[in-house]
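Chemist: turn this into a structure:
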Amino acid sequence: MTGKLEGRKAVITGAGSGMGRAIAVRFAAEGAAVAALDLDRAAAEATASTIAQAGGSAHAVQVDVSNGASVGAAIAQSVSALGGIDVLANIAGILDGYAPILDTSEELWDRILGVDLKGVFLVTKAALPAMLEGGGGTIVNMASIAGFVARGGGVAYTSAKHGVIGLTKQMAADYGLQGVRVNAICPGAVETAMTKRILEEGELAVIESINAVPAGRHAQPEEIANLALFLANDESSFVHGAAYVIDGGWTVV
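Modeler: Below you'll find the model as predicted:
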């Protein structure tokens, strides 16, 4: 590791598993003090423990990103523990089982949009004052190829991820001159416990399209963490409002 985030204070949501955990571990290995946020307190603590065992600095914080009061308390706790925020990674997200609109209940719609889009809004709004007070920073939002194309999820997930990309661009325009860079990551299929469950239950056509990507495989969470690290550190200093596709070639075929 090269210390690309040495001395930075990073808040990562969804840090208890999958891509969020991989990003938290990688950021800590690159020198960041990490606040690992997750709905599952035990999972957040497990991530923090993994980081500590490797010699890094981490604090576990429980949060429901879809709830404003919970987010406010979690960000306040993170700022207190870290002494500020330089990097925010909005990684928390849930899937909708590729449900089309006629199979999408109002409850499912609200749940997906609440976590995947409203969660990014709430966490960023809560964290941004601390970032601005510290002179700026970087925000990395987890979008998806479903933010560009159909069949990367169901109607709720696809709508949410389109929204995340729009939110990313607007925030980049609003706060770039104040020292805050905002960008998004748009993965294809990533091998996590959550996506494995969806693939096991998904339509054959969807599964076949995922397996037919030019890369010939799914991404590993650590590969997504590599891109998150680039967007979080100064190597990407001229990157503002971008939505980076990392999909093994899914969207080119």
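Chemist: drop to CA atoms for contacts and neighbour counts, all remaining ones
Modeler: Fine.
Chemist: all strands of the chain, in order?
Modeler: 9-13, 33-38, 57-62, 87-90, 137-142, 180-187, 243-246 (DSSP state E).
Chemist: which secondary structure elements does the last one contact?
Modeler: Pointing back at strand 243-246 there. Contacts defined by 3 or more Cα pairs under 8 Å, 6 or more residues apart in numbering; DSSP states H and E place strand 243-246 against strand 180-187.
Chemist: one more pass at 10 Å, please.
Modeler: Using 3 or more Cα pairs under 10 Å, 6 or more residues apart in numbering; DSSP states H and E as the contact definition, the elements that strand 243-246 packs against are strand 137-142, helix 155-175, strand 180-187, helix 221-232.
Chemist: for the comparison step, fold the sequence that follows:
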Amino acid sequence: MSLDGTTCIITGGARGIGYALADRFLAEGAGGVAVVDLETADAEAAATRLVDTHGDRVVGLGADVSDAAQVQAVVDATTARFGPVGLFAANAGIGTAQGLMADDATWDRIWKVNVMAHVVAARIVVPDMVERGGGTFLTTASAAGLLAQIGDAGYSVTKHAAEAFAEWLAITYGDQGLRVHCLCPQGVNTDMIRGGRGSSAVETVALQGVLEPEQVADAVVTAMAEGRFLVLPHPEVAQFYERRATDPDRWLAGMRRLQAKVVGAIGGG
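Modeler: Below is the predicted model:
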């Protein structure tokens, strides 16, 4: 796959993985990139930084990714400026750092952002991609979507759902030209990690090793070039995933030991 001349939309693009993807896609020759974030000012500031490096192939747009009308407006504005969307990166995501007693409003919000935003985007862009003969849909899930997230029930559940939806897209539209990739990193040096130190959820992923967003973007571009569905910047996730599938009871026992280690370390700190 080549990004030469491709029009890209990246949600959660103002910082972290999203910003690194925008920077890398532009470096790979993307014809235009829309950096989308909840706050318009953040998206525009990120676009300004990218323009300094890559020229005027970037626009910053604000949108709530769970709102279909706002996502449609982003797609329309991006298409009007750069042409039909060839790659949509559903990258926006949130955590809760809560467990069983998270309230319904918390569950509703994380479900909308981490799952339904992908459905909303796919409804808008996939039919047009298929009609034009192909396109790329990139889902940012998490290693939690293949494994589990200690300390955050909502994140664990919704990332599993995001990965499952990406699989469904690949099965349903893969023979019609749609390329689907699912990004499943562990810890990445983003605001979510930096702002959550001390919680069991963040300390668990930090214990496994934290990558820089640019390393994740490199892994995405490599996986797209190789046509791989799963993008695993932390390669050990594949081993964990295999263990989970072949011996779930042993894997669950190991996760409980990891949880005890993390909780003990937090309590001891």
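Chemist: pick the most deeply packed of the helices and strands packed on strand 243-246 of structure 1.
Modeler: Among those, strand 137-142 has the highest mean neighbour count (mean count of other Cα atoms under 10 Å), at a mean of 27.
Chemist: what's the angle between that one and helix 221-232?
Modeler: 150 degrees (axes from the mean of the first three to the mean of the last three Cα atoms, to 10 degrees).
Chemist: circling back: distance to residue 119 of structure 1 for the strands of structure 1 - can I get that in JSON lines?
Modeler: Below are those laid out as JSON lines (distance: least, Cα to Cα, whole Å):
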{"stretch": "strand 9-13", "distance to residue 119 of structure 1": "9"}
{"stretch": "strand 33-38", "distance to residue 119 of structure 1": "12"}
{"stretch": "strand 57-62", "distance to residue 119 of structure 1": "14"}
{"stretch": "strand 87-90", "distance to residue 119 of structure 1": "8"}
{"stretch": "strand 137-142", "distance to residue 119 of structure 1": "11"}
{"stretch": "strand 180-187", "distance to residue 119 of structure 1": "14"}
{"stretch": "strand 243-246", "distance to residue 119 of structure 1": "18"}
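Chemist: residue 195 of structure 1 and residue 97 touch, don't they?
Modeler: Yes - the pair residue 195 of structure 1 / residue 97 is scored as a contact, 9.4 Å apart, by Cα atoms under 10 Å.
Chemist: shared neighbours of the two, which are they?
Modeler: Both residue 195 of structure 1 and residue 97 are in contact with 201, 202, where contact means Cα atoms under 10 Å, 6 or more residues apart in numbering.
Chemist: out of the strands of structure 1, which comes closest to residue 76 of structure 1?
Modeler: Of all the strands of structure 1, strand 57-62 sits nearest to residue 76 of structure 1, with 10.3 Å by Cα to Cα.
Chemist: got the contact list for the spatially closest residue to residue 253 of structure 1 that is not a sequence neighbour?
Modeler: Distance criterion Cα to Cα, 6 or more residues apart in numbering; nearest residue to residue 253 of structure 1, sequence neighbours excluded, is residue 213 at 7.6 Å. Listed by Cα under 10 Å, 6+ apart, the contact partners of residue 213 of structure 1 are 188, 189, 247, 248, 249, 250, 251, 252, 253.
Chemist: one more time with 8 Å
Modeler: Applying Cα atoms under 8 Å, 6 or more residues apart in numbering to residue 213 of structure 1 gives the contacts 248, 249, 250, 253.
Chemist: show me which of the residues you listed are buried.
Modeler: 248, 250 (16 or more other Cα atoms under 10 Å).
Chemist: how far is stretch 105-117 of structure 1 from where the chain is centred?
Modeler: Relative to its chain's centre, stretch 105-117 of structure 1 lies at 17 Å (Cα atoms, centre = their mean, to the nearest Å).
Chemist: what does residue 141 of structure 1 align to in structure 2?
Modeler: Mapped onto structure 2 by TM-score structural alignment, residue 141 of structure 1 lines up with residue 139.
Chemist: check contacts around that match.
Modeler: Contacts of residue 139 of structure 2 (Cα under 8 Å, 6+ apart): 89, 90, 91, 118, 162, 163, 166, 180, 181, 182, 183.
Chemist: quick check: closest non-adjacent residue to the counterpart of the fourth one in structure 1.
Modeler: Translated: residue 118 of structure 2. Counting by TM-score structural alignment, residue 118 of structure 2 lines up with residue 120 in structure 1. Excluding its sequence neighbours, the residue lying closest to residue 120 of structure 1 (Cα to Cα, 6+ apart) is residue 90, at 5.9 Å.
Chemist: right, and that neighbour touches residue 118 too?
Modeler: No - Residue 90 of structure 1 is not in contact with residue 118 according to Cα atoms under 8 Å; the separation is 11.0 Å.
Chemist: tell me, how many residues neighbour residue 111 of structure 2?
Modeler: Taking other Cα atoms under 10 Å as the criterion, the count of residues near residue 111 of structure 2 is 22.
Chemist: right, and it touches residue 159 too?
Modeler: No - counting by Cα under 8 Å, residue 111 of structure 2 sits too far from residue 159 to count as a contact (9.3 Å).
Chemist: any idea how far residue 35 of structure 2 is from the spatially most central residue of structure 2?
Modeler: The residue lying closest to the centre of structure 2 (Cα atoms, centre = their mean) is residue 140, at 1.9 Å. Counting by Cα to Cα, to the nearest Å, the gap from residue 140 of structure 2 to residue 35 of structure 2 is 15 Å.
Chemist: what does residue 216 of structure 2 give?
Modeler: Residue 216 of structure 2 sits at a distance of 17 Å from residue 35 of structure 2 (criterion: Cα to Cα).
Chemist: against residue 153 of structure 2, how distant is residue 197 of structure 2?
Modeler: 17 Å.
Chemist: oh, I was asking about residue 221 of structure 2
Modeler: From residue 221 of structure 2 to residue 153 of structure 2 the distance is 30 Å (Cα to Cα).
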